[in-house]
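Colleague: pasted the sequence and its predicted model underneath.
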Amino acid sequence: MELTQRPRRLRTDGVRSLVRETDLAASDLIAPVFVDATTDKRQPIESMPGHERVPLDEAVARVQEVRETGVEAVILFGIPESKDERGTRAWAEDGVVQEATRRITAETDAYVITDVCLCEYTDHGHCGVLESDAQSEPTVTIKNDETLDLLERIAVSHARAGADMVAPSGMIDGMVGAIRGALDEEGFEHVPIMSYAAKYESAFYGPFRDAADGAPAFGDRRHYQMDPANAREARTEVALDVEQGADVLMVKPALPYLDIIGEIRREFDHPVAAYNVSGEYAMLQAAAEKGWLDLEETAYESLLSIKRAGADLILTYFAEDIARQL
């Protein structure tokens, strides 16, 4: 039999890269940075090898390290010096993210994105204002509309500090519209919103909660983060955020939800972001430490799969390592 189709012809060196369908570049990546107001020295994050919480005085140096690898954008997460029931340090003018943002934007050319949420700032570790009986219930319910007022204050405080983009992550109904309205009213029409549009109630967040000191003190987040079983719901959530003015649409986590990334890419024209979360990072690190996987190769392949699924931007703890390879 004569073979007319031989796909292997295009897999040889020289032509292989010319016909490659998907490319990964350092400019596709966003590096998370944890700034800790409770410490005066860098603190390694045990569950995320290679990452640290950095004190405010080292925030600029940390971002400069990121930029040296070719990664252009960072997303800031803050660990405040104190917490309370409503998370008031989240919108304080002298808050940890606000001060870090001022310093980083003044001294570096990094593109600064800020996380807009309350879980790292509330003493209960949830992403909003709790119902009065929340602690007595197995699953926590938050006051949605009252929480929106606080998210508006956080986003505006970040914009005033110089944030290039804000990223609301709490999966609060109406959060994009509320934040867009507040930013526009305060003269920050130019500040885009990257919404965590489809954020699942996932088991892959564990190491991040250690890193950002944001684990719930009781209960879980099932009532405001998405059920991992649902795909149609993701389309609804994303469509609502688009209607409310989201500029970038994020899916979180990434690897277990490549189908969602692909579907959002096909149905919407907005840029799509994916968060390659802490658990995805930690499991590859653990396997590599056992000698079961090659870390560099599996990390690169993982990010390439996220890009191939349709993500334009990838938030990942591998950002610096992969950028150095590229």
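Modeller: Right, received. Where do you want to start?
Colleague: when you work out contacts or count neighbours from here on, use the C-alpha atoms and nothing else.
Modeller: Will do.
Colleague: just say helix, strand or coil for the residue lying closest to M175 once chain neighbours are set aside.
Modeller: In space, not counting the residues next to it along the chain, M175 is nearest to L148; the distance is 6.0 Å by Cα to Cα, 6 or more residues apart in numbering. Following DSSP: H, G, I helix; E, B strand; the rest coil, we place L148 in the helix state.
Colleague: take this one as well and set it beside the first:
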Amino acid sequence: MRSIWVNGKENRKSLGHRDRELATRQGYELLSALLANELAFSEESLTLGMLRDLYVKSPRHLAKKAGTRKHDESKLKRVVTFLGPSRNVVSLSESDVQRFVTARRVGEKELEGVKAGKTVQNRTIEADLMLLLAALNWSVRERSANGRRLLRENPLIGVKLPRERNPRRPVLSHAEYVKVLGAASSVHRLLELALILAEGTGRRISAWRNLTWDDVDLPGASIRWRAEFDKKGYEQIVPMSRPVAKALRAVRKLQAAIGAAPVFPAPKDSSRPCDRHLLDNWLRRAFKNAEVALPMGGLWHTLRRKWATERKGYPIKDVAAAGGWRDERTILTSYQQVDADTVKRVVLHPTQRLSGAK
């Protein structure tokens, strides 16, 4: 137990263990952090612990979806705990970033929420450090009650983060999709609809698995994609293709469902949508039954990349709007893939011939 005094009243908190030696060490660590924060206030500076606490309470962070907030807070906590909550922010340097990169890559046991010895790629390390940079950039723009900036400048500005040189972005071919779709019904009746929706709309799994029948307008041939299940919080109504409409109509007739009932009801609780891990497992089984190799580094997202790649040639703004992207650059760098047929057409069929200079 540890005692915290608030307004003269004692409030005891459990440490979650009975190790006296560990409790003593944690007590000294807490005291050290409190003293560091007090010193930082007197010097009008900022510790990493203070930065973390202020950032997670900021409107910028609270505007994120609940799941995103949880993941971001765990990443930021991991970096801050490693570098030291009592560390003065202005003392951070490129060497600190490199220390974290080295430790995170090999899975050092001191890291918060990391399985000891588990190695990770650069993309995972970058994601952790991006949260620290986001908090630092936020603190530069934020002011205290007396009008002083929380941080005069970002001490890590210009520091390069690790990047994947050859990121895995697998895309499913149409022939592979057809084979997996053919094996879907042998796994579960909802998997066939899931595949048709994922391939026919290009949407993320979080968007289509949370659809309700209220979102589906079969007479109008459109789907409402709700902001609460969109990664960027973007709500829109988008037309649906004939194969998607046909599949939805068949399932709706089978379910005899309307209104707020989920399109993908969970097997054990029809009032809730299917868990994404269950859908993942179903898809893995379909790959196996279809004798199609499971993509390395991707599952449902291979269909999102398929959708984007098959629509090269359309105006990028329209592709982004139809598929639910807010950032056109993301489609070009992470989703639309180079394919041999398009490269061949580019080489053999120029769109125009230049006339001579006038």
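Modeller: Good, I have the coordinates. Here the structure is a predicted model, which is why all the values come from computation and not from measurement.
Colleague: overlay them and tell me the TM-score.
Modeller: Both chains were compared after superposition, and using TM-score structural alignment, normalised by the length of structure 1 their TM-score is 0.24; 130 aligned residues with a Cα RMSD of 6.4 Å.
Colleague: isn't the residue nearest to M175 of structure 1 right up against G177?
Modeller: No - with contact defined as Cα atoms under 8 Å, L148 of structure 1 does not count as touching G177 (9.5 Å).
Colleague: buried residues, the one helix or strand R305 of structure 2 maps to. List them.
Modeller: With the criterion set as DSSP states H and E, the secondary-structure element containing R305 of structure 2 is helix 301-309. For helix 301-309 of structure 2, the buried set under the neighbour-count rule, 16 or more other Cα atoms under 10 Å, comprises 301-309.
Colleague: do a quick rundown of the helices in the stretch 51-200 of structure 2.
Modeller: For the stretch 51-200 of structure 2, the helices defined by DSSP state H, counting those that start in this stretch cover 59-62, 66-83, 94-106, 122-141, 174-184, 189-201.
Colleague: output the contacting helices and strands for the fifth one.
Modeller: Identification of packing neighbours for helix 174-184 of structure 2 by 3 or more Cα pairs under 8 Å, 6 or more residues apart in numbering; DSSP states H and E yields helix 189-201, helix 276-289.
Colleague: now the fourth one
Modeller: With contacts defined as 3+ Cα pairs under 8 Å, 6+ apart, helix 122-141 of structure 2 has these neighbours: helix 48-56, helix 66-83, helix 94-106.
Colleague: buried deepest among those, which one?
Modeller: Sort those by mean neighbour count, taking mean count of other Cα atoms under 10 Å, and helix 48-56 sits at the top with a mean of 20.
Colleague: hang on, the earlier thing: want to throw the helices and strands packed on helix 122-141 of structure 2 into CSV with distance to P273 of structure 2?
Modeller: Shown next, in CSV, are those (distance: least, Cα to Cα, whole Å):
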stretch, distance to P273 of structure 2
helix 48-56, 29
helix 66-83, 16
helix 94-106, 35
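Colleague: out of these, nearest to L181 of structure 2?
Modeller: Taking Cα to Cα as the criterion, L181 of structure 2 comes closest to helix 66-83 out of those, the separation being 30.2 Å.
Colleague: could you give the angle of that closest one to helix 94-106?
Modeller: 110 degrees (axes from the mean of the first three to the mean of the last three Cα atoms, to 10 degrees).
Colleague: how big is the angle separating helix 66-83 of structure 2 from helix 48-56?
Modeller: Calculated by the same axes, to 10 degrees, helix 66-83 of structure 2 forms an angle of 170 degrees with helix 48-56.
Colleague: of all the helices and strands packed on helix 174-184 of structure 2, which lies closest to R12 of structure 2?
Modeller: Taking Cα to Cα as the measure, these were each checked against R12 of structure 2, and helix 276-289 came out nearest at 38.3 Å.
Colleague: so which elements touch that closest one?
Modeller: Packing partners of helix 276-289 of structure 2 (3+ Cα pairs under 8 Å, 6+ apart): helix 174-184, helix 189-201.
Colleague: so which of these is the most packed in?
Modeller: Mean neighbour count (mean count of other Cα under 10 Å) peaks for helix 189-201 among those, with a mean of 21.
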